[in-house]
Structure formats: C-alpha cells, structure tokens
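**Student:** Build me a model from this:
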Amino acid sequence: MVNYQPAALDRTFAALADPTRRALLARLDEEPGASVSELARPFPVSLPAIMKHLDVLSDAGLIVRTKTGRTVSCRLNPAPMEQAMNWLAHYERYWTEQLDRLAAFLEQDQWPAPPASSSSASSRPRRKKSTKRGPSRSR
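**Tutor:** Predicted coordinates for the structure are as follows:
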C-alpha cells in the first residue's frame, strides 16, 4: 500500500466534504488571489461563517492567505489536493483491476446451460392445499 500522511489526508477530505468549501475552492480556481470579501459575496451566509470555512481550508493546507494592508487574499495550494488525488488514483487502479478480473471471469464460457427437463413442459402447477376451515364469521 502507498504510504500517506493520514492526518493530512483526513484534513483534506474533511475540508472537501462541505459544499460551501468546495464552492470557495472553485471560486479561487476562477479568481486566483481573490480577497475574502470577494469570495464571500455570492454566498448567503455571514462573513464570519465564510472566515470559518476559510480557516478549515487553510488548516487543511488547501489555501494560503496573505495580508496586504487590511485586505486578506487567498490562493489555492495544490499540494494537499495532489496527495488526495494520488490516494484516490491508487484505489482506482485497484478497483479497476478487480472489476476487470471479474468481467474476464464472467465472460468465460464455462457455464453450461442447464438441460431442459422433458417433464417440465408437460407438468401442471400443483394445486394449493386448502387450509382447514374454522368457524365462519357472520357479518
């Protein structure tokens, strides 16, 4: 198995689990170096809530914040995402290989067709046994 730093990978996947944080990363991909207020503008949540999301992204190493005067800008940091992609690629190869082996096994013509029974065509379905009748209810 490939050796990864589990804590860093856990932080990356935890940060990516939230749709708001994924949307913030997508915005940073479109607008590199955007300020925090520019990032927060389209979201229907408060600026402190966006700051908390940015804290999680920063703790995971997915973004880097820089302060120039009173303006804090953010940019993407690809390293943690590359680690996550490498981890996913490892398991993608594993599962692709397993599914290819299963497909090859299923495609083998080793399964003979069951012989048709001569009695099955002429047989009738069995009649259901009647149940013992109890006292009838009158309405």
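**Student:** going forward, measure contacts and count neighbours with C-alpha atoms only.
**Tutor:** Will do.
**Student:** So which bits of the longest helix belonging to the chain are buried?
**Tutor:** Ranked by residue count, the top helix of the chain under DSSP state H comes out as helix 79-107. Of all the residues in helix 79-107, those buried under the rule 16 or more other CA atoms under 10 Å are Pro80, Met81, Gln83, Ala84, Trp87.
**Student:** Could you also give me the structure for this next sequence, so I can compare it with the first?
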Amino acid sequence: MRDAVMPDKVLSLREALEHPLRRKIVSRLLEKPGLSVRQLARDLGVSIGSLTGHLVILERVGLVVEVRNSRRLQLYVNDEMLAEKALSAVLQEEASDAGLAK
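**Tutor:** Reported below is the predicted structural model:
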C-alpha cells in the first residue's frame, strides 16, 4: 500500500485500480456522481484522511475529477477517460482478431 502513502508515484490506470478501496471509490462515484469527499468517506466507511491519498492517485491517473460548485467540491469519474479506454480496448481486440484471421 506504499502508493497510498506516496501519491507522487506515477501509476498506470491498471496499477491505480489494483487497490480494492480505489475500485470501491470509482464504483461508488459511478453509482452516485457528485459526492463530496465527506459523503464518499461516510458511504465507504473510511476516514477522510485514508480516502484523500487514494483520491489523489485516482485524480493523477485521470480517472477521478473534482468539480467546484459554489462552495462545494464534488467528485466525478472522468467519463472522457472511460470512453477513451473502452474505445482503445475495442480497437485492440479488433486488431488482435484481424491478426488471427490472417
């Protein structure tokens, strides 16, 4: 769990999602977009301090974004990144299938 303590470490998307709490964070934000850090911590049953390091990592890889609405900071999953990764996976699969067909 060294990466949660040292959020400076550069991780790939796959590495960032290896931690179970980060997967729960993303899953919860997909279910309830726009939660505050406090609401997310409460929903997941973790401290804000524990959650913050994991959020920094998810933000650094571009998976989670913060949006300020008036005085409230809301968290969202980055839909653009998800769409880009999904398209990339489909194109890779098609290229792989084309290679097998030859």
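**Student:** on that earlier part again, and the longest helix of structure 1, what does it pack against?
**Tutor:** Packing partners of helix 79-107 of structure 1 (3 or more CA pairs under 8 Å, 6 or more residues apart in numbering; DSSP states H and E): helix 6-16.
**Student:** let's go with 6 Å and repeat that
**Tutor:** Here helix 79-107 of structure 1 touches no other helix or strand, going by 3 or more CA pairs under 6 Å, 6 or more residues apart in numbering; DSSP states H and E.
**Student:** What residues in structure 2 pair up with whatever helix or strand comes next after it?
**Tutor:** Next helix or strand after helix 79-107 of structure 1 toward the C-terminus (DSSP states H and E): helix 118-122. Using TM-score structural alignment, helix 118-122 of structure 1 lines up with nothing in structure 2.
**Student:** swap in stretch 28-39 of structure 1?
**Tutor:** Mapped onto structure 2 using TM-score structural alignment, stretch 28-39 of structure 1 covers residues 29-40.
**Student:** start to end distance for that stretch?
**Tutor:** Stretch 29-40 of structure 2 has its terminal residues 8 Å apart, counting by CA to CA, to the nearest Å.
**Student:** tell me which element Gln74 of structure 2 falls in.
**Tutor:** Element membership of Gln74 of structure 2, judged by DSSP H and E, is strand 72-77.
**Student:** ok, back up a step: buried stuff in the match of stretch 28-39 of structure 1?
**Tutor:** If you call a residue buried by 16+ other CA under 10 Å, then stretch 29-40 of structure 2 has these buried ones: Leu29, Gly34, Leu35, Ser36, Val37, Leu40.
**Student:** And for the spatially closest residue to Pro33 of structure 2 that is not a sequence neighbour, the neighbour number?
**Tutor:** The shortest distance from Pro33 of structure 2 to any non-neighbouring residue, by CA to CA, 6 or more residues apart in numbering, is to Tyr76 (5.3 Å). A count of neighbours around Tyr76 of structure 2, defined by other CA atoms under 10 Å, yields 20.
**Student:** give the contact list for Tyr76 of structure 2.
**Tutor:** Neighbour list for Tyr76 of structure 2: Leu29, Pro33, Gly34, Val64, Val65 [criterion: CA atoms under 6 Å, 6 or more residues apart in numbering].
**Student:** related to what we said a few turns ago, distance from the chain centre to the strand holding Gln74 of structure 2, please.
**Tutor:** Relative to the chain's own centre, strand 72-77 of structure 2 is displaced by 12 Å; criterion: CA atoms, centre = their mean, to the nearest Å.
**Student:** Kindly report the same for stretch 16-33 of structure 2.
**Tutor:** Distance, centroid of stretch 16-33 of structure 2 to centroid of chain: 6 Å (CA atoms, centre = their mean).
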